[in-house]
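S.K.: I need the structure of the sequence given here:
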Amino acid sequence: MTTTALTHGVHVLAAPGDRHDEILTPEALDFVARLAVAFGERRQWLLKERRRQAIRLATGSPLDFRLTTSAVRADPSWRVAPPAPGLTDRRVEITGPPDRRMAVNALNSGARVWMADFEDATAPTWDNVIGGQLTLLDAVERRIDFTTADGKEYRLADRDRLATIVVRPRGWHLDEEHLEVDGRPVPASLVDFGLYFFHCARRQIDAGHGPYFYLPKLEGRDEARLWNDVFLLAQELLGIPRGTVRATVLIETITAAFEMEEILYELREHSSGLNAGRWDYLFSLIKTFGHRTDFLLPDRAKVTMTAPFLRAYTELLVRTCHRRGAHAIGGMAAQVPGRDPAAHEAALAKVRLDKEREAEDGFDGSWVAHPGLVPVCRKVFDGVLGDRPDQIHRTRDDVEVTAADLLSVRRIGGPPTEEGVRTNIAVALRYFAAWMGGQGAVALDGLMEDAATAEIARVQVWQWLRHRVIQREDVLRTLDDELAALGAAYPWAPLDEVRELFERTALSAELPLFFTPEAYSRHLVRTTEPRA
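M.R.: Purely as a prediction, here's the structure:
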């Protein structure tokens, strides 16, 4: 391995890989370094504020709509920027990691948007991070076509039939330990954003689109403001007109749900709407209020989007977006079409019902995880939208949501079942094993699972143990069973490491906020520097 010294105190602490030099040019690294120097300290302050807010809420401070920003919410005059080229019609969006096979399939799928996901669907090995950037560059340059060893061809369709690329960088809470500036790891979000923006922003503009992003796991308006300032500086440094960037924010934390309008306001010249992220939202709810018995949730399969507190959240999202001229994008359909005809039809029926609810509620589009679900989602939204590109005209003035509505979590479906506990343990273990092996999106039992589903699986076990609705000895017995099953199915799985990760993140007295930061440092970082 080599440590390569570059400009502005930048060091790449990883072995060079195939074609990495096309992405890690001195100029691109200098650009990322400028972003890191400009915003690194502010990002650290915001992460500390997250922890302070968590302590306040855990010690009894109420969560409510902020009085200090009531003028923003009350002002009817402001709106976000109009939809950018390629983002006017978003009735179907497909998500997945930025690998070459996924890229070709997603771009050709018939979806209007492909969200190239460096966050939940990517295990952040250095090869995956830089390989994902190469995938995007090759896709934009239309040189991504390839043929597999067994002769299967992957070819891009005509340009006007391709999905628009929208990139989801990693969240503010993560560092990229393979890249340092002035001896400090670069925020992973700025690595993913900066490398894509540097190499592809101008190319996308020339192709008739632009540099578009999905922003994950924001906890409030100040974090949105930070992203807006990143966009302003990035555009200035590369001479790109202000307002060219567009960003959709995933409302997937409970605190962000109370600041939807403020988030749109902070990003308004760069905003392209909000998205309802189901599993991360429930994960955030447990992280924030898991110490309270009135927030105890049942099996995750029983917490559907028809639950009153989730209905309040999604209806408020639609109302907020449409009031401000922004797109409201629905949640993920994670089903993977199977070979069994009955199971296949049952999965499609479930997807269809979910998308019909979203379209009727006023969403302008929705997510799917598999190309086989694109026609189902498109047909539903075609039936509601017709020739219109969206439903922004439906301002949903009938919706009135209070803080109590958002926080009124009821015991839906009773206490957790033995099957629910086992499913959560099995999903977490199998996902952890795949993630440690460099795979971030995994098909498990007919669903496409990613880091968000692993997070909700392990924090539910933690919550149930905390409130003693399940017994620790039963969990440990199930853990042994599922580890044995994992080892039998995947002999390569690092069972000791998987067990240690599960015990540390699901069975400890204090709940780790995310499984990814420490697991990344322990299992995925490969640098020239000695590490414990």
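S.K.: Please count neighbours and contacts with C-alpha atoms only from this point.
M.R.: Noted.
S.K.: max-length helix in the chain?
M.R.: helix 26-58 (DSSP state H).
S.K.: for it, packing partners?
M.R.: strand 10-13, strand 175-181, strand 184-187, helix 188-206, helix 221-238, helix 278-289 (3 or more C-alpha pairs under 8 Å, 6 or more residues apart in numbering; DSSP states H and E).
S.K.: Return the distance of it from the chain's centre.
M.R.: 18 Å (C-alpha atoms, centre = their mean, to the nearest Å).
S.K.: Just want the angle from it to helix 221-238.
M.R.: 170 degrees (axes from the mean of the first three to the mean of the last three C-alpha atoms, to 10 degrees).
S.K.: the inter-axis angle of helix 26-58 versus strand 175-181?
M.R.: Using the same axes, to 10 degrees: helix 26-58 against strand 175-181 is 140 degrees.
S.K.: Here is the second sequence; please produce its structure so I can put it next to the first one:
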Amino acid sequence: MAKRQDGDTQVGVDGNIEVLAQAEGQDQVLTPAALRFLAGLHRRFEAARQSRLDARAAHQAHFDAGGLPDFRADTVAIRNGSWKVAPLPQALLDRRVEITGPVDPKMVINALNSGAKVYMADFEDSTSPTWDNLIAGQRALTGAVAGTLEFTAVGADGSTGKHYTLRPFEEQAVLMVRPRGWHLDEKHVRIDGAPMSASLFDLGLFAFHNSDVLAAKDRGPYFYLPKLQSMEEAQLWNDVIDHVERELRLVPGQIKVTVLIETLPAVFEMDEILHALRTRIAGLNCGRWDYVFSYIKTFRRHRDKVLPERAQVTMTQPFLKAYSELLIQTCHKRGAHAMGGMAAQIPISGDEAANEVAMAKVRADKLREVTAGHDGTWVAHPALIPLAREIFDERMPTPNQRHVLREDVWATRDDLIKPSLGTISRAGFEGNVEVCVRYLAAWLDGNGCVPIHWLMEDAATAEIARTQLWQWLHSDGLHLDDGTPVDFALLERAFLNLPGRLGDRARLPGASRINEGIGVLDRLTHADVLEDFLTLPAYARLD
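M.R.: Below is the predicted model:
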């Protein structure tokens, strides 16, 4: 039985499972049975998770010493084999437009009602993992699966605003859930004295509470798996999900997954990742922003691989074009979907000309994706769904394009790692500082998805800005396009200029934590070693 110790808000189950925080409705989510299920996942898979994280560190040490990622010699037979993934369920045959976003109740309702084919409920890059957010997110998703979720907006003065309800199930987007990545702990839950994996916490709780209902509706459960770097990490996920299916008495293969190819090492193991998950994988996704972040991180010590400012690193750059087209070819050869990437733009109100420029960029990006052979795309804002759908409807009359084999694509190792050419402007440098500081402040305040200059910024885009700043500052001899040296004096001037860029600070998300964000970024950029993820040190400051 669970028992609460009111003095320290710990909950124990059988003396070895502790929950070190309290949130509204927590007892409905962390029932004794759910905690025992989570403990079983931790005890069975934590050692393997730590082994995979050790392997990541070893690979990065190899890259830091001058090594380069490449296709594996020991898996040639997998790449050359004629195998295919298992047939896809009806609900996942047509995924032409997917919307992503955090897991608060209002977002869940709006996304499921949005007209998109799929809603990816995101516990990862667009959710700040405060304990309140995580518990509220699990409750919202369980309510959505049950069809009972409602939300009423409340004004700052306590007044009641709009009431939100779900459309009928048949009119809703298909729900997919993205747990946090293998590298993250859930510090509020300790099993046998150790924090459990955030990945297992997020996926395990959602599966435990919703699998029966979703399976009865032939809707999964379905998941997006983030930030994998190798086939062994994919195999670990497969082992975890096999275990979940057995424990929850689901049909083997009932749970389906899509894997985000958003790390540079993973692009060299796409066949292998599909093979490891072949009984349950529905496709791969071009997680473009995290992929650019991973490129910078992988080559952080390679002076010849420094990228220009973020705005110049578009999907038409040769190394990103090779990545996306190889993903299409690989997926379609194996019978899986090749999903396109995120349009980060959001509608610009009050400036029709600027809005048209932004929407033209979205149109060009979605046209590029559907013409290349992608089976669907992502948007961050509901207003972009009709635009993306129109383009895919016109160019993709079939549910998907798995018949487009792209046998013309030939992407070598050097094609996939060749850096893009470009410059670093003062505006680009200071823009990176602003995005990092504003995002960190909002994230620390509990908001993981922040509109900044009409782009929807999440952890992935903030990571590009943060790692670019570190690499630029730690690479000798770099200059801005006006000849100014890129050094820490430039960073200090950017911090001094920041108030002018921010305007009325009081109106910004996380306004009270702007100075804290500046401090975190200052420490991260001065560190001799690039921190793997900004959310690792920042997480210690949450709750």
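S.K.: that older thread, structure 2: matching residues for the longest helix of structure 1?
M.R.: Aligning helix 26-58 of structure 1 against structure 2 (TM-score structural alignment) gives residues 32-64.
S.K.: in the longest helix of structure 1, what counts as buried?
M.R.: 28-36, 39-40, 43, 46-47, 50, 53-54, 58 (16 or more other C-alpha atoms under 10 Å).
S.K.: Tell me roughly how far it lies from structure 2 on average.
M.R.: Taken over the aligned residues, the distance from helix 26-58 of structure 1 to structure 2 averages 0.6 Å (mean C-alpha distance after the TM-score superposition for structure 1).
S.K.: Any chance of the helices and strands packed on helix 26-58 of structure 1 in JSON lines with mean neighbour count and distance to residue 425 of structure 1 as columns?
M.R.: As requested, those are exported to JSON lines (neighbours: other C-alpha atoms under 10 Å; distance: least, C-alpha to C-alpha, whole Å):
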{"stretch": "strand 10-13", "mean neighbour count": "22", "distance to residue 425 of structure 1": "35"}
{"stretch": "strand 175-181", "mean neighbour count": "22", "distance to residue 425 of structure 1": "27"}
{"stretch": "strand 184-187", "mean neighbour count": "21", "distance to residue 425 of structure 1": "31"}
{"stretch": "helix 188-206", "mean neighbour count": "21", "distance to residue 425 of structure 1": "28"}
{"stretch": "helix 221-238", "mean neighbour count": "19", "distance to residue 425 of structure 1": "33"}
{"stretch": "helix 278-289", "mean neighbour count": "22", "distance to residue 425 of structure 1": "15"}
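S.K.: so which of those comes closest to residue 496 of structure 1?
M.R.: Smallest distance to residue 496 of structure 1 across the helices and strands packed on helix 26-58 of structure 1 (C-alpha to C-alpha): 24.0 Å, for strand 175-181.
S.K.: so where is the closest one in structure 2?
M.R.: The aligned range for strand 175-181 of structure 1 is 185-191, by TM-score structural alignment.
S.K.: Now tell me what touches that stretch from outside.
M.R.: With contacts defined as C-alpha atoms under 8 Å, 6 or more residues apart in numbering, stretch 185-191 of structure 2 is touched by 16-21, 39, 42-43, 131, 195-199, 201.
S.K.: circling back: and the next helix or strand past the longest helix of structure 1?
M.R.: Next along the chain after helix 26-58 of structure 1, taking DSSP states H and E as the criterion, comes helix 70-74.
S.K.: Only the buried residues of that following helix, if you could.
M.R.: Neighbour-count burial for helix 70-74 of structure 1 [16+ other C-alpha under 10 Å]: residue 73.
S.K.: List the superposition-based mean deviation of it with respect to structure 2.
M.R.: Mean for helix 70-74 of structure 1 is 0.3 Å (mean C-alpha distance after the TM-score superposition for structure 1).
S.K.: To which residue of structure 2 is residue 108 of structure 1 aligned?
M.R.: So residue 108 of structure 1 corresponds to residue 113, using TM-score structural alignment.
S.K.: In contact with that match, which residues?
M.R.: 166-167, 171-173.
S.K.: one more time with 6 Å
M.R.: residue 172 (C-alpha atoms under 6 Å, 6 or more residues apart in numbering).
S.K.: From residue 492 of structure 2, how far off is it?
M.R.: Taking C-alpha to C-alpha, to the nearest Å as the measure, residue 113 of structure 2 falls 46 Å from residue 492 of structure 2.
S.K.: What of residue 48 of structure 2?
M.R.: With C-alpha to C-alpha as the criterion, residue 48 of structure 2 and residue 492 of structure 2 are 43 Å apart.
S.K.: Likewise for residue 210 of structure 2?
M.R.: For residue 210 of structure 2, the distance to residue 492 of structure 2 - C-alpha to C-alpha - is 50 Å.
S.K.: Run a quick neighbour tally on residue 491 of structure 1.
M.R.: If you count neighbours by other C-alpha atoms under 10 Å, residue 491 of structure 1 ends up with 11.
S.K.: Please name the spatially closest residue to residue 262 of structure 1 (chain neighbours excluded).
M.R.: Distances taken as C-alpha to C-alpha, 6 or more residues apart in numbering put residue 221 closest to residue 262 of structure 1, at 5.6 Å, once the chain neighbours are dropped.
S.K.: Quick one: map that neighbour onto structure 2.
M.R.: Match for residue 221 of structure 1 (TM-score structural alignment): residue 231.
S.K.: Likewise for residue 74 of structure 1?
M.R.: Aligned partner of residue 74 of structure 1 by TM-score structural alignment: residue 80.
S.K.: counterpart of residue 341 of structure 1 in structure 2?
M.R.: With TM-score structural alignment as the criterion, residue 341 of structure 1 pairs with residue 352.
S.K.: Please apply the same query to residue 417 of structure 1.
M.R.: Residue 417 of structure 1 maps onto residue 425 in structure 2, by TM-score structural alignment.
S.K.: Cheers, nothing more for now.
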